Structures are given as structure tokens and as C-alpha cells.
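Chemist: fold the following and give me the result.
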Amino acid sequence: MLVSSVCGCLVATWLLWRARKQGDLQALASFAIMMAIWCFGHVLLFHGYEQAGIYIILANPLMPTFFLHFAICFVSSDAEKEPMLDHLHRAVPWIYATSVAVVLQSWWVGAGDTINTLDTRSVFIFTDAGSWNLAYTVLIGILAHGVLLFGWRRHSGNKKRSILAMFGVGAWGLLLATSFVFPSFGISWFPYPMLLLPTYLLLLVYAVVRYKILSVNAFANRALLWVAMMLVILCLIAVISVISGRVGLQALADVPSWQLWLYSLLMLVTSALIYQPLNRLISRIIYPGAVLNEAVLDTWSSQLKEAQDWQQLIAIGERSLSSQIRQDVDIKLGTVEEHPKSREGQELALRVFRSGTGWHFLLLGWEDASPGMRLTAEVFGSLFSTSCGLLEHSLALAATERKRLDEQHLVELGSLSAAMAHELRNPLNIIAMAAYDTPPETRQHIQTQLQRADRLVSDMLVYSGSLELQISTAPLKTLIASVLAQVQLEGVSYELDVDEAIELEADPQRLQQAFINLIDNAVAFLRGQPDGKLLIEAQVKTKTDAGIEGPAVVIQVHNNGPEIDKSLQGDSLFQPFVTKRAGGTGLGLAIVRRIVDAHGGIIQCHTDTAWPVTFQLTLPLFQSDRLIPGGIRSVKNHIQGTGKH
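Modeler: Below you'll find the model as predicted:
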């Protein structure tokens, strides 16, 4: 009983420390405190303090009341309110008041008494007036388990498993509690179940917090290991006591079994206490220079988690490992084929590569390193590989989120563009009609600006609208020639170097629109230039630098106009409303990229060719199914070879 009381106080203290404003754990801690007080009441009886012990034991209705409060808080869910639980929760103060009233009434009428056992110790019994106290205690306990049963039916997952475990512990507690009522019914059995009473509270708390506080599982694992080892020692000592006399070890047989068990238990405790220091000492002897502990691993983990991209991850990894072993280490990412099994030179290297089963690492140049340094590198390599997988997943999620935001932006821009087209074109038409009677020079200037405004509205509608591709087989040379026939070249000479046999699966109208924008953009800069030239060439390649799987057609649109401003080179050139062209809308190249992206291709601007300006379009030769609105492709590329391809 004294062990149970001390155990209850320790458990309650731990629960209050970990509760952190969690109502269910606070109520469970109150239950543990009340159980500790109740057990201490029995201890007082054993030591002759009968009146104080009786008063404490008669307060037992408070124990199931605290447990009922815990059950209500544990079963309640913030996501889904239950009317019955709400009513019970509001009635908790009244239940507490009733329990206190029952305790006071039990004290008033003398609901408890004591009897003497054979060794003259006092044992508590209920008097006839105490039946009400006992019945109320049982009733509240049944109500608490009824609430748990309701929660078991309503919940799933870990909470349901916890409730099921609590029912098992409750059955164990009921078996132990039977020994306390034996004397009240005149049963003169020794209360053997009472010896296991400390386990009830420990098992109950473990059933509750196992899925809420994961660190308690490590403690339970160690505790169970200790119990198992003590039982093994107990059985071993029993066997030694039996057979030692028969094999001539009479001195050992004469030693009391409890002394042998106590000595063995002392050896077990001593071994457990010196295990960690000895383990660290031996590790330093075997692996000199390796200082690996939880603090180092936590530092590495927190530093690697700060990386936002691959270059930053490599820089953090090299700095962390190099500072730990006090030597420079080179870290690179790649594939397993890129990393040789051996390496010349003394440079220490860590190669991390991606394979079908995940991220792995390879140590190169560590043959002459000390065992401690190699162990440090292996542990760090394992942690770095895990960080690579986490960063890869994080970047994929970020890319998906950016794509979703871009699509949402296009939808919003489409609505805005449609509203602009409706609101602007009517006043533009009125302005055009009003300018009919103006002088020719003024009318021409107004018409030019109106055409520019109408072009801007049209481009916005094209860029922001849904992009549905109607796929068909299109002869590339014929398609580009028709575009050149439509565009006003205004003295710009052109050359078309495209094989007539090249055909690709695409939307001809959308590709025409892309080439119109590209050629029109080039002519705008070549206009007025005496030697303006335009060259369009294409060729089929089985493998391209753009990373497109399968055969693709590479189309290059060259012009000898002025070089593109360095501030616009790169990805910003294809952003909407970015232009240096006089009278341009800044949407032409953005529309081209959107059409090319919808076809699964890539557009790039090159300044490293023989021409000042080159736009290169890389388009897959074959498309899969029809494309869905918005330019998002249903990717299922297939390769269909024909003789002319």
C-alpha cells in the first residue's frame, strides 16, 4: 500500500508536468493523487491511526469521480460535439458536489469501521450505514466506463485503441479491488491481489499516454526489460537453490534464496548504472576522435533542415562534416554511375546519389582515415541521405504549389481580361466612329492607337484564356510558310530551311499563333533596317538538350536585329508585360511560351549562335491524347515511327 501511494504521487507529478493545459491529463493526475491518498489511508490503519485512516478511506467516492471527469474530457472531441457529453461536462461540478456530500454523510453516520486480523493489524470494513457509500462509488465507476464505451464506439484509430486498453486495465483493477471488500463480507482470505496494486495505476496511465506522449514508450520498453530480467534472475536463483546441494555445492545451497536474489539484483542494478559510461569509454578506445552523441546529431539535423535548395544543402553538409572531423570534405550529388568505387588522391569525398530505392551515399578517399573519422562520416552520410529525400519532397511540394498558384492567377486574369474586353471595346468603337470626320493625319494617329489598344485586349484574352489544343498531324514547312504569307514583312528578307517531310502532332492554329508572334516580334526590330534578314530552320533529333523524351523537332528562328538587352535575357524575357519594343504589349513571347508549354515543349533565347538573336523551339514530334483546358497535358508520350520520320 505504501508503494502504491508513493507510485500514485510520482505519476500525478509527472502527469501535471506533461499535461500542459490538457484537461484529460489533469483530471487523470487528480485521480492518481486521490488513489495515493486512499492507499495511504490503509497504511495509517496498519500503523494504528484508525480514525484518520477510516476518514481517508471513506473519501473513496472521489476516486471514480475524478476518473469520470477524465473519461468525459478524453472522449470529447473538439471537431464533433456530442450532446450527451456536453450535458455530462456541464454536470461535472454537480457530480463533484454530490461526491463530497456522500463523503461528508459517510463521516457523519460512521460508515466505516475496523477489525483486527490474526497479526493484530487493523483492516477497514464498511458498516451497514456504509452501503450507500459503496453503492455510489460503484455507480460512478460504471458511469465512467460507460462514457469510455461510448467513446470507443464513436472514435477510431489511436483513441479507440487507448480506450480498449483502458478497459483491459479496468478489468485488472477490478480483480485487485476485490481484496479490499473481503473483510466486509466476512471472507478471511489473505488479500494477495493487493500485492500487485501498484501496477494498476502505471498500466492505466500508460494506456492513456502511449499514443499522446511517444517518449513514454521508450521508458516502458526499458521498464519491461528490467522486469523481465528480474524474473529471469528469480527463476535462476530458484533453480540454483534446488540443484546446488545435489552437485556438491552445499555452502551455496545453505545461502537463503532471498539473499541470492538480492545479490543478483544488486549486480543487475550496478551493471545498468555503469553500462553507459563504459560504453562511451570503449567507443572512444575503438573509435578514437569520434564524438557522436544526441547533441551532435540534433545539431546536424537542425542545420540540414535549414537548406532551401541543393546548393545550400551541400554547403551546409560540407561545413558540418568538415568542422566535426577537422578536415575538408567534398560533397557532391549525382547518380551511382557517376561515382567510381575508388578514388585517387587524399581528398575526402562524400558522394550522394539517387537510385530506385531512395537516396544512398558512398565514401571515397577514406581508406586511410581513422576508424573514428570513418564512423563519423558513415553516420553523417546516412543523415545527409535522409535530408536529401526530405528536400526533394519539399521542393516537389513547392513546385506543385507554384503551379497551382499560377493556374489560379490565370483564372483570375482571364476573368479580368474578359471584363476589360467588354468594357473597353465599346468605347474604342465609339472613338473610332467619332474620329471618322477628323483630318486624315489625326485620324491615322487615332486608328494606330486604337489598333494597339485592341491588340493589347486580344493578347490578354489569348494569354489568360483556357488553352484547348486540337491535335492533328501538321506539315511544319507548310504551316510556317502560311504564317510568312500573312505577316507584313515590310522589306525584311527571309529564308525557310525546313524539310518538307517533317510532320508533327500539334494544334496547327496554336502553332501558327506562336510563329506569328515570333516573326512579328522580329520584324518589329528589323523594320527600317536595310539588311534585315530572317532565317527559320528546323531538324528532327532523337535526343535533345532540352530533356524531352523521344524524338523532337528543333526549330530555330534567327534574325540579325539588335541584340536583346541583357536585363531581359533568361526567363524574364517570357514573362508577361516585359518588352522593349515600341508599341508592344509585352504579351507576345509570354503567349508563345504558354503554347509551347502546352505542347510539352521548351522555348529558349540564344545569343551564342552566328546570329544576334535566336529563338529556339523544341517540340515533341508526337503528342499523346488531347490536351485538357489550361494547357495541362495528359502525359502519356508514345513513339510512332514512320518511314519519312
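
Chemist: only C-alpha atoms from now on, for both contacts and neighbour counts.
Modeler: Will do.

Chemist: which element follows the longest helix along the chain toward the C-terminus?
Modeler: The single longest helix within the chain, with elements called by DSSP state H, is helix 371-434. Towards the C-terminus, the helix or strand next in line after helix 371-434, according to DSSP states H and E, is helix 440-464.

Chemist: other SSEs contacting the next helix or strand after that next one?
Modeler: The helix or strand immediately downstream of helix 440-464 is strand 472-475, counting by DSSP H and E. Strand 472-475 sits against strand 503-506, with contacts defined as 3 or more C-alpha pairs under 8 Å, 6 or more residues apart in numbering; DSSP states H and E.

Chemist: list the contacts of the following helix or strand past the strand it packs on.
Modeler: Following strand 503-506 in sequence order, the next helix or strand is helix 508-526 (DSSP H and E). Contacts with helix 508-526, where a contact means C-alpha atoms under 8 Å, 6 or more residues apart in numbering, come from 469, 471-472, 474, 479-480, 483-484, 487, 489-490, 492, 532-534, 557, 559-562, 581, 588-589, 591-592, 595-596.

Chemist: here's the other one to compare against:
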Amino acid sequence: MFEVSMLISSVCGLLVAAWLLWRAQKQGELQALAGFAIMMAIWCFGHVALFQGYEQTGIHIILANPLMPTFFLHFAIRFVYSGTVKEAWLRRLAKTLPWFYVTSIAVVLQSWWVDAGAASQTLDTRSFFVFTDAGAFNLVYTILMGMLAHGVLLFGWYRHAGNKKRSILAMFGVGAWGLLLATSFIFPSLGISWFPYPMLLLPTYLLLLVYAVVRYQILSVNAFANRALLWLAMMLVILCLISVISVVSGRVGLQALANVPSWQLWLYSLLTLVVSVLIYQPLNRLISRLIYPGAVLNEQVLDTWSTQLKEAHDWTGLISVGERLLSSQIRQNIRIDVQNHHKDTLEEERALALIVNRSEQGWHSVLVGWNDASPGMRLTAEVFGSLFSTSCGLLERSLALAVAERKRLDEQHLVELGSLSAAVAHELRNPLNIISMAAYDAPPETRQHIQTQLKRADRLVSDMLVYSGGLALHKTMVPLRALVASIVAQSNLGEIECQLDIADTIELPADYQRVQQVFINLIDNAVAFLRNQAQGKLAIQAWQSNDAVVIQVHNNGPRIDSALTGEVLFQPFVTKRAGGSGLGLAIVRRILDAHEGRIFHRSDAGWPVTFELSFPLPMSTSADDIEPGAVPEIGN
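Modeler: Reported below is the predicted structural model:
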């Protein structure tokens, strides 16, 4: 048993070392751990050589054990010296690693020179390694190197966090297990004639050590560990079951079974378990084909579905790819509807369809028209529907992120454009002032024409500064009637008739200067269209409704072209006014948005042109909750 265990440990060490070197990918700590596994494999093989009668070879191999903790020290330094842990003493220790290897090799050579080991015949007449008096230095040096390596790991556990800290803690647990197993190795050297049963479990030490290191770095190893643990648990269950059968079978009359050695029963059961594991997958596929004929579902098919569905970048593409994949798999034309609820129509048409809907719980799929389909086809469609629903959720989130990113870029572009507009507007002031001063010497008619165009340019510059600048609100309670009346009094109305229907008690929680700009722009626009029109009328009325102040500005000028109504009317540089900047209504809209209010054009208020504004009061929940209600009628 000991020889078999050492041989298994040796083979495991070589396999683990090969796997670590394959996965190392220039990771120094894994390469050092692979060296430790190789040295452990060689050390275990030395015991096998002893058992086979090659005493001198086995002794020399076992006396090379100082190289094992040296490789482990190399691994510990590399593992700890990473990330945020860059201690100077660790760097210096790493630079001295070649000297540690040289010293370990010197200790091994010295041990060979002084015959630090010998073979004992005390255990079942089989040779076993023991240290001589000259081998004490070899043993002490090996122990000190192991303590130094674990000291470095202890420092790493103190300084690191997260998965590194968890890995080091697991390594200490595995190290304690390894120390318990290796203790029996020195019993014969101390004169204790006791069979080293703990060393039979040495293969577990190496596997557990490597798993503790790589479980957080190489996630695929966890799946292997899961299967290995399942195997181990099943073998233990079989062992316990065989022990119970051996005890009970004789008492119930099964003497022939009771006479079979327990180890044979356990070996037969283990062989049965291995055969069962090997034939499980083929039998599972065969039974699935019998129960679900026509359904060919495996990891390759699922990976193909998942990969191609992820390549779709919009809903049309996703539906097209889904229909193609499912139709190809089932060999029938399949229709896929996303958020379609016309199931009755589909059933009447007897069409095979996959309906994918979104609810509060997420996306889910429903099969429609599959009553006559085979179980295999239904299973394939259900699995595909589940995968397609997941893809719908991923696409929905991807599109939402894309919209948010576009909005962010648009806002950034607007900020840059606003800064540029403000800079250009400021720079235009200087040449305009120079032109204005130079116009004083021009003839009166020319000077008047220049002054008219300068006023137009100055208004455009002012509007650009207002529109591109930031809106910092300083809210106060603004008396609405007094504000509007003062603006009307300062406006050049001429023959235009103006009516105000605003109660003296109405007050707005708003920025006085900004609200003043709103009414100046609206009244100037109206006057510009009414000035050359006979019997021009302007009416402004306000009332409080639904926790908001609603204001309507009417005029009987020409109706606004239907192509300009809606959101287009409030965009910059959209105007039909001669000499207008195209920024007046855009500025009004921006000021209303800053006050969490709203403005829109109405054609159903009994006037050719009506602009309705709403300013929410402090207790208002939302400006969108305000509905235009019945208002006092002002005659046109």
C-alpha cells in the first residue's frame, strides 16, 4: 500500500507540474510551484526505489528534499510580491533566491558526502529511509526553509486582501495537513517502529495545495474539483456500504458473500462506479434520443446559438437570427414575435411561433401552435426560447446603454457648442462697436440703415449669449400682473390693442429676470407680426390650476405653418419673422425647462396663435400632470 501510494504521489506530481507549466503563461509563481511538484514527485519516487531494492539511488533521491522547500519559498515570494505589496525586503529576498538554490544544492551534496541517510529493514522487512546522525543538518535545514516560506505567506496574508488573502489562508490549512502527513516520515529515524500510514494520503496534499493556489486564478479548475469531490464522496459511500454488507451478510444467511474479503468487494464496487461514470454520457444521449426523438441538443449547439444571438445589434437582427437558427434546427419555418400578444390569430393560422414577452419579472417565452409537434421539437423550442429570452434582456440593456452614451455625447457636444457660441458672440461685440462709431460720419440715410442692421446684429449676439450661457436661477415670489404690465408699457405697441386678464394675487416662484425675458420675447414676437396688420390684438391671461400657474399669450396674427408646430417651433434658428434671430422661442423653452415648467403652441384656444406656459407651484408633483382646463374667454 505504501509503495502504491508513493507511486501515485509521484505520478500526480508530474501531471500537476506539467499542467501548471502549461497554464503558467509567464507567471513566475506557478512555474516555481511546478518545480515544487516535480521535486515532490522525485522525492516520492525515491521511496519506491527503496522498496524495489535500489537502496543507494533511493537514499540519494530522498536526501535531495531541501530543494522542495526552496522551490516553495520561491513560489511564496513570487505569490506575495505582487499587486500593492511591494516591500523592499521582499525584493531583496527575491534577489537572493539563486543563493538559496545554491545553498540547498550544497546541503544535498554534503548529505551525499557524509552518508546522511540509510535504509532500515524494520518495517515488514521492506526498506525504509532513516536519517543518520550526520543527516540532522539536512533535516533541520529543510525544516527552516519551510518555516521561512510559510513566514513569507503569513506576511502576505497580513498585507493582502480579497482572493489573495483567501488563497494564503487555504494554503496554511493545506500546509497543516501536509505537516501531519509528513511527520510519520521521520518516525523510523527517531527509533519509532510504526508504519507510516499518514504518508499514504500524500497525493491529496499536493492536489489540495495546487487547488488552494489556483482556484481564484483559473476558474476552470473548480469544475474539475467539483467532479473529483463527487467521485471521492461516492467512493466513501461505497466503502461504508461494503463494510455494512460484510458485517450483516453473515447474519442474514449470505455466508458466501460474507466470506468475500472486504477489499475485493470494495474493488469490485469501485470498478462498477468507474464503468458507470464512463458510460453515463453515452447512455444519457441514447435515452434522450428515445424520449425526445429529433432533438439534438449539446454544448456545441448551445454555444453556436449563444454566439450568433449575441452578434445581433438590434431587434430586427435578433429576430432574424433567432428564426434562422430555430428553423434550421427543427427543419420547419418558425416565426418569432417579440412582445406580440396576437396568440389567437397565430393558432388559427396553425403557424409554429415563439412569442417572447417582457414582464416585471423579465423576459419569458411562450410556444404557440406547437400542439402537434413532437416532444423533441418542443424540447428544442423551449430550450431555444429560454436562451432567446436571455438574449432579449441582454440586447435591451445594450441598447439602453447605447442610448445613454449617445445622450452623454450629445450633451457634451452641446456644452462645447455653447462655449464656442459664447466666445464668438463676445468677439463680435468689438467689430460691431467699431462699425457703430465709424457710421457717425456717414450720410443720415446710410447711418440709419447701418444702425438698424447693427441693432439686429446686437440682438442676435445678445440672444446667443443668453441661449449658450448657463441658467443659474435665483427664485423669488414674482407678482405676475405687475411684471407683465411693466413689459407691455415699455413695448412699442402702436395701434395694437392689448388685454390683460391676470389676477393681482397670482405670484410665481421663479427667477424675476428670466421670467421677464420670457415675456419680452413672446410680446416682441407677437408685436413683430401684428404691427402691419389692421386691428391687431394681443391678450395675456393667467390662472392657477392643479397647483400650477397657467399663462396663455394670444394674438390674432397669421397662423403658424403646421410644418413648424410641435417641437420644431422651439428649436434654435427656426423663424418666419423678418429680422428675427431664431433664438427667441428657443430661449423661452430653455427658461421654462429650467423652472421645470413647459410651453407649447395651441390652435384650439379661439385665437390664430396661442402659446401656453405653465409654472409649477412648490407643492406641484409634476408639470406633466397639469391639464389645460376651461379658461375665461377673451374676445378675438
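
Chemist: which of the contacts of helix 508-526 of the first structure are buried?
Modeler: Among those, the ones that count as buried by 16 or more other C-alpha atoms under 10 Å are 469, 471, 474, 479-480, 483-484, 489, 492, 532-534, 557, 559-561, 588-589, 591-592, 595-596.

Chemist: my guess is Y463 of the first structure meets L589, correct?
Modeler: No. In this structure Y463 of the first structure lies outside contact range of L589 using C-alpha atoms under 8 Å: 10.0 Å.

Chemist: at which residues are the strands of the stretch 251-400 of the first structure located?
Modeler: 329-334, 348-355, 358-364 (DSSP state E, counting those that start in this stretch).

Chemist: packing partners for the longest helix of the first structure?
Modeler: helix 294-305, helix 310-325, strand 348-355, strand 358-364, helix 440-464.

Chemist: export those to TSV and tack on mean neighbour count?
Modeler: Below are those laid out as TSV (neighbours: other C-alpha atoms under 10 Å):
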stretch	mean neighbour count
helix 294-305	14
helix 310-325	18
strand 348-355	19
strand 358-364	18
helix 440-464	16
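
Chemist: among the ones you listed, which is nearest L15 of the first structure?
Modeler: Closest of these to L15 of the first structure is helix 294-305, at 25.4 Å (criterion: C-alpha to C-alpha).

Chemist: what's that closest one aligned against in the second structure?
Modeler: Using TM-score structural alignment, helix 294-305 of the first structure corresponds to residues 299-310 of the second structure.

Chemist: let me know how buried the aligned residue in the first structure for L20 of the second structure is, in neighbour terms.
Modeler: Under the alignment (TM-score structural alignment), L20 of the second structure pairs with L15 of the first structure. For L15 of the first structure, the count of nearby residues is 21 (other C-alpha atoms under 10 Å).

Chemist: give the contact list for the residue at the greatest distance from the centre of the first structure.
Modeler: Here the centre of the first structure is the reference, and by C-alpha atoms, centre = their mean the most remote residue is P439, at 70.0 Å. If a contact means C-alpha under 8 Å, 6+ apart, then P439 of the first structure has no contacts.

Chemist: one step back: can you tell me how far the match of L20 of the second structure is from L28 of the first structure?
Modeler: Taking C-alpha to C-alpha, to the nearest Å as the criterion, L15 of the first structure is separated from L28 of the first structure by 8 Å.

Chemist: what does G130 of the first structure give?
Modeler: 26 Å.

Chemist: who has more neighbours out of these two?
Modeler: Between G130 of the first structure and L28, L28 has the larger neighbour count (other C-alpha under 10 Å), namely 28 against 20.

Chemist: map the more buried one onto the second structure.
Modeler: Matched to the second structure by TM-score structural alignment, L28 of the first structure sits across from L33.

Chemist: stretch 155-165 of the first structure maps to which residues in the second structure?
Modeler: Under TM-score structural alignment, the match for stretch 155-165 of the first structure is residues 160-170.

Chemist: hmm, who's touching that stretch?
Modeler: The contact list for stretch 160-170 of the second structure (C-alpha under 8 Å, 6+ apart) reads V80, T84, V85, L153, L154, G156, W157, Y158, A212, V213, R215, Y216.

Chemist: ok, the nearest residue in space to R452 of the first structure that is not next to it in sequence - how many residues close by?
Modeler: With C-alpha to C-alpha, 6 or more residues apart in numbering as the criterion, R452 of the first structure has its nearest non-adjacent residue at 7.0 Å, and that residue is G583. Using other C-alpha under 10 Å, G583 of the first structure is surrounded by 13 other residues.

Chemist: do you know how far G583 of the first structure is from R455 of the first structure?
Modeler: 10 Å.

Chemist: likewise for I325 of the first structure?
Modeler: 65 Å.

Chemist: the stretch 501-636 of the second structure: helices as residue ranges?
Modeler: Using DSSP state H, counting those that start in this stretch, the helices of the stretch 501-636 of the second structure run over 512-530, 584-594.

Chemist: out of these, deepest packed?
Modeler: Burial of the helices of the stretch 501-636 of the second structure is given as mean neighbour count (mean count of other C-alpha atoms under 10 Å); helix 584-594 ranks first at a mean of 21.
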